[in-house]
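Enquirer: predicted structure and sequence below. I'll ask about it afterward.
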Amino acid sequence: MNRSTPGLPVHHQLLEFTQTHVHRVSDAIQPSHPLSSPSPSAPNPSQEMLISVALGQVLSLLICGISLTSKYLSEDFHANTPVFQSFLNYILLFLVYTTTLAVRQGEENLLAILRRRWWKYMILGLIDLEANYLVVKAYQYTTLTSIQLLDCFVIPVVILLSWFFLLIRYKAVHFIGIVVCILGMGCMAGADVLMGRHQGAGENKLVGDLLVLGGATLYGISNVWEEYIIRTLSRVEFLGMIGLFGAFFSGIQLAIMEHKELLKVPWDWQIGLLYVGFSACMFGLYSFMPVVIKKTSATSVNLSLLTADLYTLFCGLFLFHYKFSGLYLLSFFTILLGLVLYSSTSTYIAQDPRVYKQFRNPSGPVVDLPATAQVEPSVTYTSLGQETEDEPHVRVA
């Protein structure tokens, strides 16, 4: 720290320092951070928006594959084994990512991670498993339309958790985009009712609806936790720990709750191929989702996944002879419009007003600004999740 001149008020000392050293800060900043021209390699906003939407649609297509294989297993072969299907995915994650952590050295080694954060990943693994289980279980009690609509509850959950725990701040256009996406989802549900696809088991609709809301809440918690981990730690650590604890808990749940159903499965090459297809899509979804979340956000990903049901419907027109409605196309393009609106503007990370800004200069001292100074957001995330700074060398203390 610099030595202050005795006898002068604090604001005079700060003014004296600024007049003496501002040229040093300016000289250090300008050569490496030109303010007038952006980096030529940086994507323009249109490219960012298109890439953001396209990445989300890849995830939706993977979920479409998961839905189709699950439908064939349950309806054509009467293989109702959601826990076993999750268990296969967690085993694949364990074999690929947990073993990768096991052979690493130093602080990124599996044992080192377990010593520091084992209980946190244990909770996360349990949350992830039960989120999948609750939503799949809801199909036994309520209708498809209810599940499609109530599953949208994950979006406000992610927004609230991102606001409070990740300090992400949204603009008006983001909320407009979210509303448009949900309207598109409502349009699809209306088309299902008109086409007669809203029927379901309906044995106890309230129980089914509560299961969907519970699953959506757990999905939201898992997604925001995932975003935090991949931004602060690593994708491999997240997937390795999910594979470890997910396989552990799903194995226990499988042995207790689903072993009889598994014995009833009429095994043949077709069923085996469907399980392989399901596991491949699920593994691809888990492996690719952290990449997309890091480039966009958990909120953007969940908005993108709203189109997954529509891809399944479009495939069902040919595979299951569903009736077509123009409302499905209207729903699809409405959701895409909402995604474009959401991705058109960057979110930003809020700064705690109690925290001082600090100017860090390798060749000069550090200045602490007064706590009463106005603190404006200086760090934003583009639609691709890239960090930018409005003021070079400004960091939150």
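Expert: In hand now; what should we look at?

Enquirer: only C-alpha atoms from now on, for both contacts and neighbour counts.
Expert: Will do.

Enquirer: ranges for the strands of this structure?
Expert: Secondary structure of the chain, counting by DSSP state E: strands at 168-169, 347-349, 357-359, 367-368, 379-381, 387-389, 394-396.

Enquirer: so what's Ala216 up against?
Expert: Contact analysis of Ala216 by CA atoms under 8 Å, 6 or more residues apart in numbering lists 131, 135, 150-154.

Enquirer: could you find the closest non-adjacent residue to it?
Expert: Val154 (4.7 Å; CA to CA, 6 or more residues apart in numbering).

Enquirer: tabulate the contacts of Ala216 (JSON lines), appending neighbour count.
Expert: JSON lines is the format used below for these (neighbours: other CA atoms under 10 Å):
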{"residue": "Ala131", "neighbour count": "22"}
{"residue": "Val135", "neighbour count": "22"}
{"residue": "Leu150", "neighbour count": "17"}
{"residue": "Asp151", "neighbour count": "21"}
{"residue": "Cys152", "neighbour count": "22"}
{"residue": "Phe153", "neighbour count": "19"}
{"residue": "Val154", "neighbour count": "23"}
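
Enquirer: could I get those in TSV, plus columns for distance to Trp163?
Expert: As requested, these are arranged in TSV below (distance: CA to CA, whole Å):
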residue	distance to Trp163
Ala131	22
Val135	25
Leu150	21
Asp151	20
Cys152	18
Phe153	16
Val154	14
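
Enquirer: among these, which are located in helices?
Expert: Cross-referencing the contacts of Ala216 against helices under DSSP state H gives 131, 135, 150, 154.

Enquirer: now, among the residues you listed, which is nearest to Thr217?
Expert: Thr217 lies nearest to Val154 out of the ones in helices among the contacts of Ala216, by CA to CA, at 5.8 Å.

Enquirer: my read: Phe283 touches Leu92, true?
Expert: Yes: Phe283 is within contact range of Leu92, at 7.0 Å (criterion: CA atoms under 8 Å).

Enquirer: mutual contacts of these two, please.
Expert: What both Phe283 and Leu92 touch, as defined by CA under 8 Å, 6+ apart, is an empty set.

Enquirer: which two in the ones in helices among the contacts of Ala216 are spaced the farthest apart?
Expert: Ala131 and Leu150 (13.6 Å).

Enquirer: contacts only, for the residue positioned nearest the centre of the chain.
Expert: Nearest to the mean C-alpha position of the chain, counting by CA atoms, centre = their mean, stands Ala298 at 2.8 Å. Residues in contact with Ala298, defined by CA under 8 Å, 6+ apart, are 158, 223-224, 227.

Enquirer: distance of it relative to Val292?
Expert: Relative to Val292, Ala298 is positioned 9 Å away (CA to CA, to the nearest Å).

Enquirer: next, format the strands of the chain as a markdown table and append distance to Leu144 and mean neighbour count.
Expert: Below are the strands of the chain laid out as a markdown table (distance: least, CA to CA, whole Å; neighbours: other CA atoms under 10 Å):
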| stretch | distance to Leu144 | mean neighbour count |
| --- | --- | --- |
| strand 168-169 | 33 | 18 |
| strand 347-349 | 33 | 20 |
| strand 357-359 | 51 | 19 |
| strand 367-368 | 57 | 16 |
| strand 379-381 | 36 | 20 |
| strand 387-389 | 40 | 13 |
| strand 394-396 | 47 | 15 |
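
Enquirer: try it against this one:
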Amino acid sequence: MEAASPGGPGAPPPPQEQGAARASVGLLRRVKGKLCTWNILKTIALGQMLSLCICGTAITSQYLAERYKVNTPMLQSFINYCLLFLIYTMMLAFQSGSDNLLYILKKKWWKYILLGLADVEANYLIVRAYQYTTLTSVQLLDCFGIPVLMALSWFILYARYRVIHFIAVAVCLLGVGTMVGADMLAGREDSAGSDVLIGDILVLLGASLYAVSNVCEEYIVKKLSRQEFLGMVGLFGTIISGIQLLIVEYKDIGSIPWDWKIALLFVAFAVCMFCLYSFMPLVIKVTSATSVNLGILTADLYSLFFGLFMFGYKFSGLYILSFTVIMVGFTLYCSTPTRTAEPAESSVPPVTSIGIDNLGLKLEENLQETHSVVL
């Protein structure tokens, strides 16, 4: 009986092939261990929750505009700021010490006026841009806020990025480009706009103001408290949007054919926007403003999916591809935490607030720190 030849069917694979197989398996395990963690899955879930809130505001606004010819973005924002004022500003009014409303106003009133102005005008400029430019321009130029946000985070929050973060942002923007291409193929680009240049400028200004607002939000919720941010935005947002409402929309409000359906849509918009403002600081506290902005890029896609049934949009497989690409980029960004190069001696006083958000997120912060050490 002949001995089996080295190259026969029963012979073990060469050592080189065994080594390559082990290396591949080890690489897959490392990738899985790095991406499939509770911290990353939690971040993805929280980001998509915010996207659904934005989707809710978009759907209700579009329904008001198309079915009832109601275009009052400032009124809708004013209602949201009033809710923030009634909840969070009143909470500050009953706080003591450095968390008290009067103390904050005495020390930092002008800073929060600027923050409220940036937040109100960011919302207004983006909505107004749709009257002048195209849907494609708004979707593409709105992404300008992400590099602006990263630059502001670098200088203000001392965030330091790795190569993987820039790759992840590029992947997310590629997904947005895919979504825009799908819109054009599906025929959603049905208007050239009345003045494209003005519309594009409004989008760029709005995106930049969003970036300013988000960086300030991250600084405040991480250094001070969530209640302070929401309370002061609610206070000055109500004042600023109320004044602007009387100037630019008083005629539109007077012509609204009020009934229970329109009122219900306003309530639905207010609930979605209030949830967005209330939950976003919680997500930013355990991640960053940049990662949140990458995560909510899928909001337009959720709106498109709902639009298939509510507004008769045409479906395209590119929407699924776009969603997948954005989620891959978002996951890549979250897989590696950014570094912080903040000076050892900070001029910010120690945090004395022990609100519900700080207590509730203590476990998440500890998990994130552990995750950073492991990586």
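Expert: Perfect, thanks for sending it. Just so it is clear, the structure is predicted and the values come from calculations on it, not from any experiment.

Enquirer: one step back: what about the contacts of Ala298 of structure 1, which are in helices?
Expert: Among the contacts of Ala298 of structure 1, the members falling in helices (DSSP H) are 158, 223-224, 227.

Enquirer: relative to Leu319 of structure 1, which of those is nearest.
Expert: The shortest approach to Leu319 of structure 1 among these belongs to Asn223, at 31.6 Å (CA to CA).

Enquirer: count of neighbours near that closest one?
Expert: A count of neighbours around Asn223 of structure 1, defined by other CA atoms under 10 Å, yields 27.

Enquirer: which residue packs closest to the corresponding residue of structure 2 for it, ignoring adjacent ones?
Expert: Counting by TM-score structural alignment, Asn223 of structure 1 corresponds to Asn214 in structure 2. Spatially, and ignoring its direct neighbours in sequence, Asn214 of structure 2 is nearest to Ala289 (5.9 Å; CA to CA, 6+ apart).

Enquirer: corresponding residue for that neighbour in structure 1?
Expert: The pairwise alignment with structure 1 assigns Ala289 of structure 2 to Ala298, based on TM-score structural alignment.

Enquirer: can you check Phe229 of structure 2 too?
Expert: Applying TM-score structural alignment, one finds that Phe229 of structure 2 aligns to Phe238 in structure 1.

Enquirer: what's the match for Val180 of structure 2 in structure 1?
Expert: Residue pairing (TM-score structural alignment): Val180 of structure 2 is matched to Ala189 of structure 1.

Enquirer: isn't its match up against Ile147?
Expert: No: with contact taken as CA under 8 Å, Ala189 of structure 1 and Ile147 are classed as non-touching, separated by 9.7 Å.

Enquirer: if we can go back for a sec, how near is the match of Asn223 of structure 1 to Thr238 of structure 2?
Expert: Distance check for Asn214 of structure 2 against Thr238 of structure 2: by CA to CA, it reads 18 Å.

Enquirer: likewise for Cys272 of structure 2?
Expert: To Thr238 of structure 2, Cys272 of structure 2 is 17 Å away according to CA to CA.

Enquirer: please apply the same query to Gly360 of structure 2.
Expert: For Gly360 of structure 2, the distance to Thr238 of structure 2 under the criterion CA to CA works out to 28 Å.

Enquirer: same question, Asn39 of structure 2
Expert: Asn39 of structure 2 sits at a distance of 35 Å from Thr238 of structure 2 (criterion: CA to CA).

Enquirer: more crowded one of those two?
Expert: In terms of neighbours (other CA under 10 Å), Thr238 is the more surrounded of Asn39 of structure 2 and Thr238; the figures are 23 against 20.

Enquirer: the more buried one: what's it in contact with?
Expert: With contact taken as CA under 8 Å, 6+ apart, Thr238 of structure 2 is in contact with 78, 81-82, 85.

Enquirer: circling back to that earlier point, check contacts around the equivalent of the residue nearest to Ala216 of structure 1 over in structure 2.
Expert: Following TM-score structural alignment, the counterpart assigned to Val154 of structure 1 within structure 2 is Gly145. Residues in contact with Gly145 of structure 2, defined by CA under 8 Å, 6+ apart, are 204, 207-208, 210-211.

Enquirer: burial count for Leu305 of structure 1?
Expert: Under the neighbour criterion other CA under 10 Å, Leu305 of structure 1 is assigned a count of 21.

Enquirer: thought it was touching Gly56?
Expert: Yes: using CA under 8 Å, Leu305 of structure 1 and Gly56 qualify as a contacting pair, with a distance of 6.7 Å.

Enquirer: give the aligned range of the longest helix along structure 2 in structure 1.
Expert: When secondary structure is assigned using DSSP H, the longest helix within structure 2 turns out to be helix 38-68. Aligned using TM-score structural alignment, helix 38-68 of structure 2 spans residues 47-77 in structure 1.

Enquirer: for that stretch, which positions count as buried?
Expert: Neighbour-count burial for stretch 47-77 of structure 1, counted by 16 or more other CA atoms under 10 Å, picks out 48-53, 55-71, 73.

Enquirer: swap in stretch 153-165 of structure 2?
Expert: 153, 157-161, 164-165.

Enquirer: re the thing from before, show me what the longest helix of structure 2 packs onto, helices and strands only.
Expert: Contact analysis of helix 38-68 of structure 2 by 3 or more CA pairs under 8 Å, 6 or more residues apart in numbering; DSSP states H and E lists helix 260-286, helix 289-295, helix 299-310, helix 317-335, helix 362-374 as its packing neighbours.

Enquirer: one more pass at 7 Å, please.
Expert: Secondary structure elements in contact with helix 38-68 of structure 2, counted by 3 or more CA pairs under 7 Å, 6 or more residues apart in numbering; DSSP states H and E, are helix 260-286, helix 289-295, helix 299-310.

Enquirer: that helix vs structure 1 - mean distance after superposition?
Expert: The superposed helix 38-68 of structure 2 is, by mean CA distance after the TM-score superposition for structure 1, a mean 0.6 Å from where its aligned residues fall in structure 1.

Enquirer: got the angle between that helix and helix 317-335?
Expert: On the basis of axes from the mean of the first three to the mean of the last three CA atoms, to 10 degrees, helix 38-68 of structure 2 is oriented at 140 degrees to helix 317-335.

Enquirer: any buried residues in stretch 321-330 of structure 2, and which?
Expert: By neighbour count with 16+ other CA under 10 Å, stretch 321-330 of structure 2 contains the buried residues 322-323, 325-330.
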